[in-house]
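Undergrad: A predicted structure for the sequence below; I have some questions about it.
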Amino acid sequence: MTTIEQTRNPSLLGNVVLLQRLEGLAALGLGVAAYVWLGQSWLVFALLFFVPDLFMLGYLRSPRIGAISYNLVHTYTAPALVALSGLMLGPIAYGIAAIWTAHIGADRMLGYGLKFETGFEHTHMGRIGKARRKS
């Protein structure tokens, strides 16, 4: 059974989604804790927190482009690379990575997973929105 078939039947996902939501909560907490420790501006945090969601605009072009652009900025790889660049760029990179990690964590905690090319509402954590209500 493929992952997309599993998302059609939420019961097949079972406790996996709960674990991913708890992971999201942990990432959100760690991102915020790191930001507190860095002592950077909360105004900057508020301004940058939703920037990754701008990549949903790819859906205006097509579901495929939307899924690719959304997924590129909603994996922990990118903020990890930004944090690593902090070794050369300094604390601002750590702050951006902390905000980005917190954002991804919040999304996962709320059940917004990585997107399939079949549409925004089909995620690796199951269906969301109208698609969830239909199933």
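TA: It's in. As the structure is a prediction and not an experimental result, all values here were calculated from the model.
Undergrad: going forward, measure contacts and count neighbours with C-alpha atoms only.
TA: Fine.
Undergrad: any idea how far Arg133 is from the residue nearest in space to the middle of the chain?
TA: Centroid-nearest residue in the chain, with C-alpha atoms, centre = their mean: Ile104, separated by 3.1 Å. Noted for Ile104: a distance of 24 Å to Arg133, by C-alpha to C-alpha, to the nearest Å.
Undergrad: Can you show me the helices along the protein?
TA: 3-8, 14-38, 42-48, 63-73, 77-89, 91-109, 129-134 (DSSP state H).
Undergrad: Distance from the fifth one to the middle of the chain?
TA: Shown here is helix 77-89, whose average C-alpha point lies 17 Å from the average C-alpha point of the whole chain (C-alpha atoms, centre = their mean, to the nearest Å).
Undergrad: Kindly report the same for the third one.
TA: For helix 42-48, the gap between its own C-alpha mean and the chain's C-alpha mean amounts to 17 Å (C-alpha atoms, centre = their mean).
Undergrad: one more structure, for comparison:
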Amino acid sequence: MKEREQGFFLLETILLAGMLVLMTSGLWIYRQGLYLCEQTRFEAAAVSLAESELAYLSYDAAQNENFSAGSSERWEYVPFSTRSAEGGGNFLIQEEVRQLAQASGLDAAAMGNVYLAEVRVCWQDRKNRERGVSLQKVICP
């Protein structure tokens, strides 16, 4: 009696290949989810930074009689949480304040100066692409 040759059947090999493809695609989806979670943290921190800068500019314009147009930029490290494991990110904050031309139909003495403040917050993602958030606000001191 001749013994059967031992080895894998074609069906077993196809099933193994299918399981490997499913596991690889599951890991890829998980990695993309982590990347999107990280991007969401950076975007939320950038929007929060931009909103706080616009609020400060509004406050400064209301309190300071010598408020004037201009621009500035600076780097700032922002922690994402009080827990050290959460990490943080470096952001470039660019501010630009421009004085708007007075409308002819309005009483210029009653309106005073009107400014347009724009704050742009930039960062680099994991793939070294520049990302940014830009917010604008009209300031009437």
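TA: Yes, it's here. Because the structure is a prediction, the values reported are computed rather than measured.
Undergrad: what's the TM between chain one and chain two?
TA: The TM-score (TM-score structural alignment, normalised by the length of structure 1) is 0.33; 60 aligned residues with a C-alpha RMSD of 3.6 Å.
Undergrad: of all the helices of structure 1, which lies closest to Glu121 of structure 1?
TA: Glu121 of structure 1 lies closest to helix 129-134 among these, at 6.0 Å (C-alpha to C-alpha).
Undergrad: Nearest the geometric middle of structure 2, what residue?
TA: Structure 2, centroid-nearest residue using C-alpha atoms, centre = their mean: Glu43 at 2.4 Å.
Undergrad: Now do the contacts for the residue nearest to that residue when sequence neighbours are not counted.
TA: Leaving out its chain neighbours, the residue that sits closest to Glu43 of structure 2 by C-alpha to C-alpha, 6 or more residues apart in numbering is Val133, at 7.4 Å. By C-alpha atoms under 8 Å, 6 or more residues apart in numbering, the contact set of Val133 of structure 2 is 43, 46-47, 50, 120-122.
Undergrad: and Val133 of structure 2, which of the three is it?
TA: Under DSSP: H, G, I helix; E, B strand; the rest coil, Val133 of structure 2 falls in the strand class.
Undergrad: In stretch 47-64 of structure 2, which of the residues would be classed as buried?
TA: Buried residues in stretch 47-64 of structure 2, counted by 16 or more other C-alpha atoms under 10 Å: 47, 49-51, 53-54, 57-58, 61.
Undergrad: Could you do stretch 115-122 of structure 2 as well?
TA: 115, 117-122.
Undergrad: Can I get the residues you listed in TSV including distance to Leu11 of structure 2?
TA: Listed next are the buried residues of stretch 115-122 of structure 2 as TSV, based on distance: C-alpha to C-alpha, whole Å:
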residue	distance to Leu11 of structure 2
Tyr115	72
Ala117	66
Glu118	63
Val119	61
Arg120	58
Val121	55
Cys122	53
